[in-house]
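1. Okay, predicted coordinates and the sequence, questions at the end:
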Amino acid sequence: MLTSSLPTQEIDAPKAGWRGWFALVVLMLPVLLVSVDNTVLSFALPEIALSLQPSSIEQLWIIDVYPLVLAGLLVTMGTLGDRFGRRRMLLIGATGFAAVSALAAFAPTAALLIAGRALMGVFGAMLMPSTLSLLRSIFRERDERRFAIAVWAAGFSAGAALGPIVGGFLLEHFSWGSVFLMAVPVLVPLLILAPFFVPESRDPAPGRFDPVSVLLSLATMVPIVYGIKKLAVEGPVSLAPALFAVGVVFGWLFVRRQRRLAAPMLDMSLFRRGTFSGAILVNLLSIVGLVGFLYFVAQHLQLVVGLTPMVAGFALLPGLALMIVAGLAIVPVAKRFPPRMVVPAALAFSVVAYVMVALSTADLALLIVAFSLLGIGIGAAETISNELILSSAPPAKAGAASAVSETAYELGAVLGTAVLGGILAAFYRAQLVLPAGLPDAAADAARETLAGAVAVSHTLDNEPLAEALRLAAAHAFDSGVVVTALIGAGLIVVAGVIAATTLGGTRSTSTK
């Protein structure tokens, strides 16, 4: 039984009470906002391009600058929350994010919008580690905390479900700036309610602030994240290997400095705990699997099946709903069985989902069922892994531990698109057989992406040729999906093996 080996301070910890649960509701506001924001901008990009007329490089930076800055600052902001107060960092982040979002909504040029997105990354890095680390201090009793984290994880799933639907509705009725303005009505209630219901918490014995560590963490994460994106767009013959090398060198310098400091920004001893490191890797690979699946399923639904973005979002709702249900339903199961059994069993559902997609993408109902199975596995695994990350770290270091978890999430999202998306793009180009008689310019655009092929087909006067191009592009894309799905299944299997070998009983998560 899992509960028999809980640390004494977690068995006897007081219940959170009604204020704690209301605090959870308040903390869900930024979680929902950030998860919606992750998907909604892609729907607004065509209108932004028409309005601001950015260059191709500026258009990439509108998308890329936010996750680059966010990933680079997560560890720093999590540590600052431990030092100066997690609620304080949450309120500063919410104020800045809402203000900059409002300004970005009316940006007159692409350059100013890029600057606004960069500042949103700074303030966004203050939000997410704060929400998760505050749960650690509010819900000290293990079972309550596990359920609270399940709700927190469900917020991400709900936001992902709402993103296409909210984006489609806003862009149908308002200008592109509306996708940024929605941050204001979400975060204003947080700013009003959090001071009353969310208690402050911090590390009682923080070390001194180390600017060199901050710069080294930025110099580690930014080149790695940017390198992954370059690899996806340009392939291995690009700046990607050099960027990876730069990130690794600065990462080594960061680790060396943390080991030598009396009070490091990030306690590297956390990674010597098998449960902590194992849960981080499970988090990372699970998100790679989820985002990679969404990447090709969203394109298939819209560009092959022909659904609108909003209808495609509704088609994915069953899977996202089951992800939420699984995250909550796994809580009583996790009380009875150890995580080394529960997490691999949950991830088995996701493996089956990928295998189903590899066998056939022709049936819309099969895709919906497959995504539902994927959601069950990821929802359950994410709840347990996030709870283990917090439980295995000392309470005083909850912000730093949460930041590492969030960094794994961001890296997983980038890798899911870049790695699985890059593999899919490579197989698409290799398998594409263009119909005879296609103009050179149209052929070049069709070879780039499935979206390019579909867009070009609508400009052709010869309808039989256009239909032949659409069929050829769909066949090439779905051929790539088969290979990508098998690779995705392999990654989830690796996550399951890691869980089975590292996520032991709760003795490994003791906070003593």
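-> Yep, it's here.
2. use CA for all of it now, contacts and neighbours both
-> Will do.
3. what sits against Leu503?
-> Shown in contact with Leu503 (CA atoms under 8 Å, 6 or more residues apart in numbering): Gly274, Thr275, Gly278, Ala279, Pro338, Pro339, Arg340.
4. roughly how far apart are it and Thr511?
-> The gap separating Leu503 from Thr511 is 15 Å, by CA to CA, to the nearest Å.
5. Same question for Gly72.
-> Counting by CA to CA, the gap from Gly72 to Thr511 is 27 Å.
6. the more surrounded of the two?
-> Gly72 (27 against 17; other CA atoms under 10 Å).
7. Now the more buried one: which helix or strand?
-> If you go by DSSP states H and E, Gly72 is part of helix 56-84.
8. where exactly do the strands run in the chain?
-> Secondary structure of the chain (DSSP state E): no strands located.
9. Check it for me, the residue farthest from its geometric middle.
-> Distance from the centre of the chain peaks at Gly437, with 42.6 Å (CA atoms, centre = their mean).
10. what comes into contact with stretch 199-206?
-> By CA under 8 Å, 6+ apart, the residues outside stretch 199-206 that reach it are 81-88, 134, 137-138, 263, 395-397.
11. Mind checking which of those are buried?
-> Those of those that meet the buried threshold are 81-88, 134, 137-138, 395-397, by 16 or more other CA atoms under 10 Å.
12. and these as JSON lines, adding distance to Ala353?
-> Formatted as JSON lines, the buried ones among the contacts of stretch 199-206 follow (distance: CA to CA, whole Å):
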{"residue": "Gly81", "distance to Ala353": "39"}
{"residue": "Asp82", "distance to Ala353": "39"}
{"residue": "Arg83", "distance to Ala353": "43"}
{"residue": "Phe84", "distance to Ala353": "44"}
{"residue": "Gly85", "distance to Ala353": "42"}
{"residue": "Arg86", "distance to Ala353": "38"}
{"residue": "Arg87", "distance to Ala353": "39"}
{"residue": "Arg88", "distance to Ala353": "42"}
{"residue": "Leu134", "distance to Ala353": "34"}
{"residue": "Ser137", "distance to Ala353": "36"}
{"residue": "Ile138", "distance to Ala353": "36"}
{"residue": "Pro395", "distance to Ala353": "37"}
{"residue": "Ala396", "distance to Ala353": "39"}
{"residue": "Lys397", "distance to Ala353": "37"}
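13. Just the terminal-to-terminal distance for stretch 195-205.
-> End-to-end distance (CA to CA), stretch 195-205: 23 Å.
14. Buried ones in that stretch, by neighbour count?
-> Across stretch 195-205, burial judged by 16+ other CA under 10 Å covers Phe197, Val198, Pro199, Glu200, Ser201, Arg202, Asp203.
15. also this one, for the comparison:
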Amino acid sequence: MQEEGTGNREQLAGRREWIGLYVLSIACLIYSMDLSVLFLAMPAIVADLDPSASQLLWINDIYGFMVAGFLVTMGTLGDRVGRRRVLLYGAVAFGAASALAAFSSSAQQLIIARALLGIAGATVAPSTLSLIANLFQNEAERNRAIGVWGSAFALGGLVGPLVGGVLLQYFYWGSVFLINIPVMLTLLIVAPLLLPEYKNDEGGELDLLSVLLSLATVLPIIYGFKHMAADGFEPIQLVPVAIGLVIGALFVQRQKHLVHPLIDLSLFRIPAFTASLMVNLAAMFFVFGVFLFQNLFLQLVLGLSPLKAALWSIPPSLVFTIMSFQAYRFTNRFGPVRTVLTGLVINAAGVAAMAVAAYNQSLLGVLGSSMLIALGFVPVVLTTTGLIVGTAPPERAGSASAISETSAEFGGALGVAVLGSLGTVVYRMTMGDVNLSGLDAMQASAASATLAGAVEVAKTQTTTPIWLETAKMGFSLGFAVCCALASVTLLFLAIVARKIYVRAHIDEDGVLPH
């Protein structure tokens, strides 16, 4: 690997390396798929295990919480004891936890199994990404490899509900977990043959207090923002976020005084690393927030059924997937910096178009804008991921990969919560002067709080109420405001990132056309 983005024209990958990449990508697909595969299985789980409302929430969320909480620890552990070794141990744990989840006889057992799956899953993303840095020394090839790796994540999110739906049609709900086991067994068999081992012999022992502080930082923050997104903003939800930030400050102070820190803070003194991390987080922030609105818009404003909304979303999803496979061509042809900056501008244009389409309640406009966003977003995220890993020293690639994945988790959670809250504020302001005198207090409160509440209340009325159109306009206006804010912020981010990248002196000519 090269420092500060310089190219390496030797050591081109062979068949063994490319086969290894596809094995790693399948593991990533399973890891990503487990984030969404439960969506369609929940009714069957509710019928079988009868979880309480709180247990149902934890069944859904605990996997993502554990992944986010353990990414940094597992990434650093891979640097210390061996990336391939951590990946293989994680595969064993993932398979065992999948079996435990599949045969759960109670809601408590399923929650524990999903938590263990999350911890095991946290070994996959940083280990696979850092191993890619070892497999592909040439920067042009590494860009292509990261594109394949990113495609696996994208496909996992797309096919998760589809695979779950097919399995649930013919088998019981536990089958959505059993499909993980043969993939992990395959990984255990072929990984020792295809994947190199890499570890930093001078990394020292893992500091357990840092691990605990890391978990106590990430988990409360993610928890707070996820609840803001699910329940709307309330001041009490800032308490776990504040606790996480305070513990985070203690974590940073401890890292400064350790000989072998869990996170090497010197990575943030590499300009290209810091700029790429900032851009990556911002891209995740806005795209997750915007697509939350889009999914609700299709069903609540346009009145599409969940199936029709899913079918209409296929074209943008295909653009995302195709771009994941092809993004490396842009990076290799134009260089990482120009690809990132151009992608940010295209992304800004896409969300600006989305603002206009949302305000005018246009189905084709929203879908077309979503495709334009994909054209800019995918190259930005994959190229910045490559820069984050490529600009870090080889012995810290696992830690850098984990930081990248953790920032993506934070970015997505923050985007959904912050933009969701802003949209809710606009909606409630719009509904503030609406005459709801025909409703009882509970119905009026529900209709004034969210569009989902308004739609449900409207279904109880004998005729479609006049205020429902105002509610839809309020949601559309909030959607448009968030998109307009995203567009301006992304353009400003492009200006700031350009200045940082110029100071980083990245060698754009080091990237070979492929």
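-> Thanks, I have the structure now. Nothing here was measured: the structure is a model prediction, and the numbers come from that model.
16. if I look at the counterpart of Leu239 of structure 1 in structure 2, how far off is Asn60 of structure 2?
-> Aligning on TM-score structural alignment places Leu239 of structure 1 opposite Ile236 in structure 2. Distance, Ile236 of structure 2 to Asn60 of structure 2, by CA to CA: 22 Å.
17. between these two, which one's more packed in?
-> Using other CA under 10 Å, the more surrounded residue of Ile236 of structure 2 and Asn60 is Asn60, with 17 against 10.
18. Please verify my assumption that that one contacts Ser36.
-> No - Asn60 of structure 2 lies out of contact with Ser36 (CA atoms under 8 Å); the separation is 9.0 Å.
19. By how much does the longest helix belonging to structure 2 deviate from structure 1 on average?
-> Assignment by DSSP state H gives helix 467-504 as the longest helix of structure 2. When structure 1 is overlaid, helix 467-504 of structure 2 sits 3.1 Å from its aligned residues on average, using mean CA distance after the TM-score superposition for structure 1.
20. Buried residues, that helix. List them.
-> Neighbour-count burial for helix 467-504 of structure 2 [16+ other CA under 10 Å]: 467-468, 470-487, 489-491, 493-494, 497-498, 500-501, 504.
21. how close does Ala408 of structure 1 get to Val282 of structure 1?
-> Taken as CA to CA, the span from Ala408 of structure 1 to Val282 of structure 1 is 9 Å.
22. ditto for Leu27 of structure 1
-> Distance, Leu27 of structure 1 to Val282 of structure 1, by CA to CA: 24 Å.
23. More neighbours: which of those two?
-> Ranked by neighbour count (other CA under 10 Å), Leu27 of structure 1 and Val282 place Val282 first, with 31 against 26.
24. That one maps to what in structure 2?
-> Taking TM-score structural alignment, the alignment pairs Val282 of structure 1 with Val279 from structure 2.
25. again with Leu261 of structure 1
-> Going residue by residue (TM-score structural alignment), Leu261 of structure 1 aligns to Leu258.
26. show me what contacts its match?
-> Contacts of Leu258 of structure 2 by CA under 8 Å, 6+ apart: none found.
27. Okay, it and Val23 of structure 2: tell me how far apart.
-> Between Leu258 of structure 2 and Val23 of structure 2 the distance, using CA to CA, works out to 36 Å.
28. just checking, the match of Val282 of structure 1 touches Leu493?
-> Yes - if you go by CA under 8 Å, Val279 of structure 2 and Leu493 touch, sitting 7.2 Å apart.
29. Val100 of structure 1 reaches Val122, doesn't it?
-> No - here Val100 of structure 1 does not reach Val122: they are 10.4 Å apart, not a contact under CA under 8 Å.
30. Could I get the full set of helices for the stretch 51-200 of structure 2?
-> Under the criterion DSSP state H, counting those that start in this stretch, the stretch 51-200 of structure 2 contains helices at 53-81, 83-102, 107-121, 124-135, 139-170, 175-178, 180-194.
31. Compare those helices and report which one is nearest to Val246 of structure 2.
-> helix 53-81 (16.1 Å; CA to CA).
32. Not counting sequence-adjacent ones, nearest residue to Asp79 of structure 2?
-> In this structure, Asp79 of structure 2 finds its nearest non-sequential neighbour in Lys199, 4.9 Å apart by CA to CA, 6 or more residues apart in numbering.
33. What's the match for the one you found in structure 1?
-> Under the alignment (TM-score structural alignment), Lys199 of structure 2 pairs with Arg202 in structure 1.
34. dump the residue contacts of Gly116 of structure 1.
-> Neighbouring residues of Gly116 of structure 1 by CA under 8 Å, 6+ apart: Val100, Ser101, Leu103, Ala104.
35. Please say which position in structure 2 the second one maps to.
-> Same thing as Ser101 of structure 1. In structure 2, Ser101 of structure 1 lines up with Ser98, judged by TM-score structural alignment.
36. How many neighbouring residues does Ala99 of structure 1 have?
-> Neighbours of Ala99 of structure 1 under the rule other CA under 10 Å: 17.
37. now it: how far from Val188 of structure 1?
-> 10 Å.
38. same question, Arg87 of structure 1
-> Distance, Arg87 of structure 1 to Val188 of structure 1, using CA to CA: 15 Å.
39. Glu387 of structure 1 now?
-> 28 Å.
40. So for the two, which residue has more residues nearby?
-> Each of Glu387 of structure 1 and Val188 has its neighbours counted (other CA under 10 Å); Glu387 has more, 23 against 14.
41. can you tell me which residues contact that one?
-> Counted by CA under 8 Å, 6+ apart, Glu387 of structure 1 has contacts Arg145, Arg146, Ile149.
42. try it again with 10 Å
-> Under the criterion of CA atoms under 10 Å, 6 or more residues apart in numbering, the neighbours of Glu387 of structure 1 are 132, 135-136, 142, 145-150, 276, 279, 509.
43. Ok, Ser457 of structure 1 next?
-> By CA under 10 Å, 6+ apart, Ser457 of structure 1 lies in contact with Leu438, Ala442, Ala446, Ala451, Glu463, Pro464, Leu465, Ala466, Glu467, Ala468, Leu469, Arg470.
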